[in-house]
Structure formats: structure tokens, C-alpha cells
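# structure here, sequence nowhere to be found:
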């Protein structure tokens, strides 16, 4: 048996995103998916890739400011 495939509603729910966001991403072909005839389906590796593509590295903290002494 092949991988379990999710429809767009199930995939959006698993990702925790609105269905409309995922549908637009599919239309723009900016996320991976499988097309079976007219049906769009997602395997777990597609969802993992979507999450990985959205990961953001933390910004590094700026160095501490040097002590500024006022000239009197």
C-alpha cells in the first residue's frame, strides 16, 4: 500500500493553516503536492517540505552597546 494521501482540507488542518492559504499556494505551485486527475493530494513528505521551507533562522542579537560617557 502506498503513502496515505490527504486532501487539501486535511492537509491544511494538519499544517494549522487556512484552507485558502494552501489552495493559493497550490495554484501558484509554490508548495509540493501530487495531482491525481483533477484531485490535489498531499503525502506526509509534502507537508514536511512545506514546514521546512517556512523555517526561519533566529536573528542574532546585536552586540551590546559600548558604554557611552558624556563629555562635560
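All right, it came through fine. Source: prediction; values computed, not measured.
# hey, let's count contacts and neighbours off CA atoms from now on
Will do.
# contacts only, for residue 39.
By CA atoms under 8 Å, 6 or more residues apart in numbering, the contact list for residue 39 is empty.
# please apply the same query to residue 20.
Contacts of residue 20 by CA under 8 Å, 6+ apart: none found.
# what strand or helix carries it?
helix 19-27 (DSSP states H and E).
# cool, residue 48 as well?
Here residue 48, judged by DSSP H and E, is contained in helix 44-54.
# and that helix, what does it pack onto?
Other helices and strands packing on helix 44-54, by 3 or more CA pairs under 8 Å, 6 or more residues apart in numbering; DSSP states H and E, are helix 8-15.
# structure B:
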């Protein structure tokens, strides 16, 4: 269980660092409407998919452990 917690914290940290890097790379738009709060680009979508898959696997493993 201890390794599982370290792994989830590591994935969260990697996601935050990569999201911060992608957010800084976008140029500011002085004209036009302001950009949405979370622009869903390729890299952001990739990180979200990884987090979603990891969350589903975690939920399924916890459900299997507590039901059986």
C-alpha cells in the first residue's frame, strides 16, 4: 500500500509539472475573447487520459479488494 501511495503522488506531481510547462508555452492573446480556463490541447488531453486510466485501474483494484 505504501508503494501505491508513492506512485500516485509521483503521477500527480508529473501531471502538474507537465501541465504547468504546457500552460507557460502558450502565447498570450491580447485581442479577441479570453482563452478558456482549461484549453484541451494534445498534451493536456494526453495527461488527462493517463490520469483517467490510472484512476479507473485504482478504483477497480480497490473494488475487487473490498468486495472479495
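Here it is on my side, so go on. From a predicted model like this one, the values you see are computed outputs, not experimental measurements.
# now the TM-score, please.
The TM-score (TM-score structural alignment, normalised by the length of the second structure) is 0.26; 27 aligned residues with a CA RMSD of 3.2 Å.
# thinking again about what came up before, how far off helix 8-15 does the helix holding residue 20 of the first structure point, in degrees?
110 degrees (axes from the mean of the first three to the mean of the last three CA atoms, to 10 degrees).
# what residues sit buried inside helix 19-27 of the first structure?
Neighbour counts over helix 19-27 of the first structure (16 or more other CA atoms under 10 Å) mark 19, 22-23 as buried.
# same deal with stretch 2-16 of the second structure?
In stretch 2-16 of the second structure, the ones that count as buried by 16+ other CA under 10 Å are 11, 15.
# kindly report the same for stretch 46-62 of the second structure.
In stretch 46-62 of the second structure, counting by 16+ other CA under 10 Å, buried: 47, 51.
# tell me if residue 35 of the first structure really is in a strand.
Yes - counting by DSSP: H, G, I helix; E, B strand; the rest coil, residue 35 of the first structure is located in a strand.
# kindly indicate which of the buried residues of helix 19-27 of the first structure lies nearest residue 53 of the first structure.
Nearest to residue 53 of the first structure, judged by CA to CA, of the buried residues of helix 19-27 of the first structure is residue 22 at 13.7 Å.
# ok, that closest one to residue 41 of the first structure distance?
12 Å (CA to CA, to the nearest Å).
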